[in-house]
Structures are given as structure tokens and as C-alpha cells.
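A.B. asks: give me the fold of what follows.
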Amino acid sequence: MKANRKLWVAATVCVAVVAGVTGCSQGDDKAADPFAGLTADAIADKAVETTKAATAFRMNGTGTTDGEEMTVDFSVDSKGTCKGTMQAVKGGKAELIGTGDVSYMKGDDAFWRSSGGEEGASADEAGAMSAMLKGRWLKMPAGSDEDAAAFCDLKTIVKDMEEDTPRKGMTRGADADVDGKSAATLTKKGEKGETTTFYVAKDAAKPYILRVVEAGGKEPGTVTLSDFDKPVTVTAPPAADTVDMEQLMKGAS
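C.D. replies: Model (predicted):
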């Protein structure tokens, strides 16, 4: 397996370098398990609570929703600052940034046409919206009903994460490697054949959820979490490059 190969390479490097280099153990070749004595369910509880307490993190991965594959790479912090991209094969690609009070979204032609269609607009109306927003950012005030605005709300994200994370009936498997970090593997099998696997950092102080893999169900996907507690820095686009959603809605009415 690729994960095992990474561990083997790391071990080989440690043997080759001078004793005492950071990251190479001179004692036991196996680090103590920070979850020793805990059930898989208890580890899941610790992971969820720790991840909920993070002041920021990055999410990237691919999943399937309503039969369409979506790729997301997104960073958000507790101040409502966020930035990232999302892309669907049929729905196009969009960039999103948030500055706390306002969110901005810029999509390509396919994205705006797809978004317009979801609201019941005609092909001509969706085309007109795409033309108006071409190369420009749609400005959305905080608290708007747009789904995009919720992307910048860390509390909403972690609440959804908590509700969607199984906490009972977990099984611990062999440890794995997630981007160079040792992780405990927790698996939950669903009633319809789906399997959810969580990779939890083997860190006694901060056992974050590092990766979630959903397989076998109607909405398979993989999401990796990183950059915990790292503030997100963004710059709002110039006013000349934006279209105000509130003004746009007033004009439409």
C-alpha cells in the first residue's frame, strides 16, 4: 500500500541519518499509542470534540451529490474569513472568498448557467445572468439565504460535521498515514452497505480528524482536513469588479 511505503521510506531515512535528528526515534521503534485503552467510539468522540474546537481548517476532496461529482478546496476560520474553489463536471467552477461580513463568489459560464437553472430560470435568463457576471464577483451579505454564504460560517460547518459523524458502533483498524501523519483508522458500516472511515491524528493533545472516506453508498467521497488553527487571509475584490446581490434582486423584482 502507498501509506505503508511512505512509512518504510521514513524509517529508512531515520536509520541513515545521524542519531538525534528531529523526527527519528533512538528508543523504541514504535511510538506509544495515545489512544491506548480507549474504544473506537471513545476515540471518535475525542476526534469530533477536538476538531469542533479548531479555530480554522482547510477542507479539500471530492464527493458525489445527486449523482454529480464535486471537487472542493476550501479554508475557513472562526472570524468568518474564507477562501476556496468548488468545481463540478456539469456545474462549472467557482471561486469563493469571505471577509466576515460579506462573501464573494465568481464562477465561470457553466457555473452561472447551472445555478440559474436550479432556481427555475429559463435558459435565456440564465444566459443573461452569466453574461452580466462574467469575470465579476457576486457580492453576498452575511446572513443571506445563499448556500455559498454558509461556507464561511465555521460554526455551521462543524455543527453539520458533528451531526453527520457516527459516534457509535465504530471499529478500529490498522493505523495509516495521512499526508505524513500517523492516524488511527475508525470504520463504521451502514445499514445500506455504505462504509465510513475516519482517520484520526495519533496526537494525545490534538487528535484532529484528518480524513473522512465514504464508500459504497449513493454519495461516495473523500475529504481531507488540514491547516488546523491557521488563520485565513483574504483580500476583498475591488468594488468595480463586483455585482451586489441585493441590488440584483431588487432589479429582478
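
A.B. asks: make it CA atoms for all contacts and neighbour counts henceforth
C.D. replies: Will do.

A.B. asks: now do the same contact list for Gln87.
C.D. replies: Applying Cα atoms under 8 Å, 6 or more residues apart in numbering, we find Gln87 in contact with Met70, Thr71, Val72, Lys93, Ala94.

A.B. asks: ranges for the helices of the protein?
C.D. replies: With helices called from DSSP state H, the chain shows them at 2-16, 40-52, 109-118, 123-133, 147-150, 154-164, 245-252.

A.B. asks: to compare against the first, here's another:
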Amino acid sequence: MRPALSIALLPLLALGLAACGDDDSKGSDSAGDDKSSGSSQTSNYEDTPVDQIGEDVEAAMKALETVHLAGNIVDDEGQKILMDVTVSRGGDCEGTMQIEGVGSMDIIAVEGVSYFKADDAFWKSQGGEQASVITGLIGDKWTTDSSDPEGFAELCDLDELLSDLNSDDIAGDDSKVTGTQDVSGKETVTIAFTSDDGNQGTAYVAAEDPHYFVRFDVPEEGAMGFSRFDEPLEVEKPAAGEIFDLAKLN
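C.D. replies: Just a heads-up that it's a prediction; the model follows:
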């Protein structure tokens, strides 16, 4: 038995980029010789062409070493996933995840290995009649799988999460700046866009340089906030006696 931990984060970040521009060539043409001036603005950033904002966001997000993500996504089957996780470029992460109808868990990844500590609801959804046996074996230990040690570590790799930010799959000409809004004490520029699935959404981009994504929201697909940019992240590997190897259950 292997837990179902495949979470669709990468398309979510690609969706965020889709809020902010057109293809690379259009962005360059729109910015012209003033390409650098849009990035340096700290006021009236809403006057910046949407293509330039897209380039600014891509540059800012790709320079990050750590970032905190909190929000929800809805997968292709309509299942809601709540998450609150801090991710680093080195592949370490820590946080919590709740999968609607499945259960919740604490998650960490450190030194290329992922671990999680799930609740009884999760094990019941995964183990069925064997759930009580599994939880009896695991107790309060962190779980990992020596046959697949990376597990969901890909979801904790900032490089992987941000890899789609250079995608050419970007929203059409209807993306537009709609104003400004305070989000958790940070001034943002709001951008209306249409997702690849045809749903209306709003992206919130920091008005001051660096122009990070602060939040984006597509009611039919989910919402995600970004914060704690480049704050130090130290994840401690569980002691050997605190780890249960799921490979023993196969």
C-alpha cells in the first residue's frame, strides 16, 4: 500500500504566471527601451504594461530561495486540497496538507527525503480494513518509503515549483490591470485574467520591487497566497527511532 500524495501544485503556479502577461516576444515589444523602468517603479505600478508585470514577476519569483504558500487548490476530480507549507530552493520544506475526503498530515522534506505524519482519517481512507493495523504499527512516528524515498519531495522543491514560470502557455489579450489592493498589509496591483479552463481570476502582484506574486484567486479552481519571501528555513530530520518505513507494509 502506498499513500496517494500526488498534488497538482505545478499547474497552479503556471496559472499564476498566466495572470500576468503574454508571450515573451509580445512582452519585449510592449516594454520597448523602457523595459527596466517598469521593474523599478514603487508607486503607480498599476500603469505598467501587463506584459512588463509578467516579466517582473517571473524574475522576482525565480530569484527566491524560500517562500511560504497557503491556500487551496481544486484538482481535476473536484477534490479540494488545503495547504500551508514553506518551500526552499534546496528542496527542504515543512507544513501541513489536508485533502478533502481523505485526511490531513504534517509534511517535511529534508536532504532529498520526504516524511509525513498523517491522521487516522487519512489511514482509514488509504488502508481500509487494515487502517487500525497500520496506525498501530506507525503510532506517532514520521513515515517515509525507502522504495521511493523522494516521495512528494518534488512538491517541496522550489526550483520545480517555479519551473513553469518560463512557460509559453500564458493568458490571452484579455488580461488587464484593474487597480490596486492591500493584501495582508502589502500594496498590490490587481490583474484580471482568464485561466486555461476558461475561468475568471484575479492575481495580486507586489507593487514594490521585487514584484512577487502575493496572491491569486480563481474561485472555481482555488486560491493561493505567497509570503515570508526568503525567510530562513531550517528543517530537522527525524531521528531514526521516530521514523516508520512504509516499505514494510508492502
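
A.B. asks: any idea what the TM-score comes out to?
C.D. replies: TM-score for the superposed chains, counting by TM-score structural alignment, normalised by the length of the second structure: 0.73, backed by 207 aligned residues with a Cα RMSD of 2.6 Å.

A.B. asks: make JSON lines out of the helices of the first structure and add distance to Met140 of the first structure and mean neighbour count.
C.D. replies: JSON lines is the format used below for the helices of the first structure (distance: least, Cα to Cα, whole Å; neighbours: other Cα atoms under 10 Å):
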{"stretch": "helix 2-16", "distance to Met140 of the first structure": "42", "mean neighbour count": "13"}
{"stretch": "helix 40-52", "distance to Met140 of the first structure": "26", "mean neighbour count": "20"}
{"stretch": "helix 109-118", "distance to Met140 of the first structure": "15", "mean neighbour count": "19"}
{"stretch": "helix 123-133", "distance to Met140 of the first structure": "13", "mean neighbour count": "17"}
{"stretch": "helix 147-150", "distance to Met140 of the first structure": "7", "mean neighbour count": "16"}
{"stretch": "helix 154-164", "distance to Met140 of the first structure": "17", "mean neighbour count": "14"}
{"stretch": "helix 245-252", "distance to Met140 of the first structure": "6", "mean neighbour count": "11"}
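
A.B. asks: strands along the first structure, start to end?
C.D. replies: 56-65, 68-77, 81-88, 92-99, 102-107, 137-141, 171-172, 176-178, 181-189, 195-201, 209-215, 221-226, 242-244 (DSSP state E).

A.B. asks: let me have the ones you listed in TSV, adding distance to Asn4 of the first structure as columns.
C.D. replies: Converted to TSV, those look like this (distance: least, Cα to Cα, whole Å):
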stretch	distance to Asn4 of the first structure
strand 56-65	22
strand 68-77	26
strand 81-88	31
strand 92-99	35
strand 102-107	40
strand 137-141	44
strand 171-172	17
strand 176-178	7
strand 181-189	11
strand 195-201	15
strand 209-215	17
strand 221-226	18
strand 242-244	48
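
A.B. asks: looking at those strands, which is closest to Leu38 of the first structure?
C.D. replies: Nearest of those to Leu38 of the first structure, taken as Cα to Cα: strand 171-172 at 10.2 Å.

A.B. asks: where in the second structure does that closest one fall?
C.D. replies: Mapped onto the second structure using TM-score structural alignment, strand 171-172 of the first structure covers residues 176-177.

A.B. asks: which residues touch that stretch?
C.D. replies: The contact list for stretch 176-177 of the second structure (Cα under 8 Å, 6+ apart) reads Glu46, Val50, Val189, Thr190, Ile191, Ala192, Phe193.

A.B. asks: top of the residues you listed by neighbour count?
C.D. replies: Val189 (28 neighbours; other Cα atoms under 10 Å).

A.B. asks: what's it aligned with over in the first structure?
C.D. replies: Under TM-score structural alignment, Val189 of the second structure pairs with Ala184 in the first structure.

A.B. asks: my read: that match touches Met170, true?
C.D. replies: No: contact criterion Cα atoms under 8 Å: Ala184 of the first structure and Met170 do not qualify, at 11.9 Å.

A.B. asks: quick one on the thing from earlier: make a markdown table out of the helices of the first structure and add distance to Thr65 of the first structure.
C.D. replies: Shown next, in a markdown table, are the helices of the first structure (distance: least, Cα to Cα, whole Å):
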| stretch | distance to Thr65 of the first structure |
| --- | --- |
| helix 2-16 | 28 |
| helix 40-52 | 23 |
| helix 109-118 | 14 |
| helix 123-133 | 22 |
| helix 147-150 | 15 |
| helix 154-164 | 15 |
| helix 245-252 | 26 |
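
A.B. asks: so which of those gets nearest Gly80 of the first structure?
C.D. replies: Closest among the helices of the first structure, using Cα to Cα: helix 154-164, at 6.9 Å.

A.B. asks: what's the mean distance for the closest one versus the second structure?
C.D. replies: Its aligned residues in the second structure lie a mean 3.2 Å from helix 154-164 of the first structure after superposition (mean Cα distance after the TM-score superposition for the first structure).

A.B. asks: tell me which residue of the second structure matches up with Val89 of the first structure.
C.D. replies: In the second structure, Val89 of the first structure lines up with Glu100, judged by TM-score structural alignment.

A.B. asks: name the nearest residue to its match, ignoring sequence neighbours.
C.D. replies: Lys80 (5.3 Å; Cα to Cα, 6 or more residues apart in numbering).

A.B. asks: any idea what the one you found aligns with in the first structure?
C.D. replies: Match for Lys80 of the second structure (TM-score structural alignment): Glu69.

A.B. asks: same thing with Phe213 of the second structure?
C.D. replies: Checking TM-score structural alignment: Phe213 of the second structure goes with Ile209.

A.B. asks: spatially nearest residue to that match (excluding sequence neighbours)?
C.D. replies: Val200 is the one closest to Ile209 of the first structure (Cα to Cα, 6+ apart), at 4.6 Å.

A.B. asks: count of neighbours near that neighbour?
C.D. replies: Count around Val200 of the first structure with other Cα under 10 Å applied: 28.

A.B. asks: check Ser25 of the second structure too.
C.D. replies: Around Ser25 of the second structure there are 9 residues (other Cα under 10 Å).

A.B. asks: doesn't it lie inside a helix?
C.D. replies: Yes: assessed by DSSP: H, G, I helix; E, B strand; the rest coil, Ser25 of the second structure belongs to a helix.

A.B. asks: which residues does the residue nearest to Glu100 of the second structure contact?
C.D. replies: So Lys80 of the second structure contacts Asn72, Ile73, Val74, Ile99, Glu100 (Cα under 8 Å, 6+ apart).

A.B. asks: among the residues you listed, which ones are buried?
C.D. replies: In the contacts of Lys80 of the second structure, burial by neighbour count holds for Asn72, Ile73, Val74, Ile99, counting by 16 or more other Cα atoms under 10 Å.
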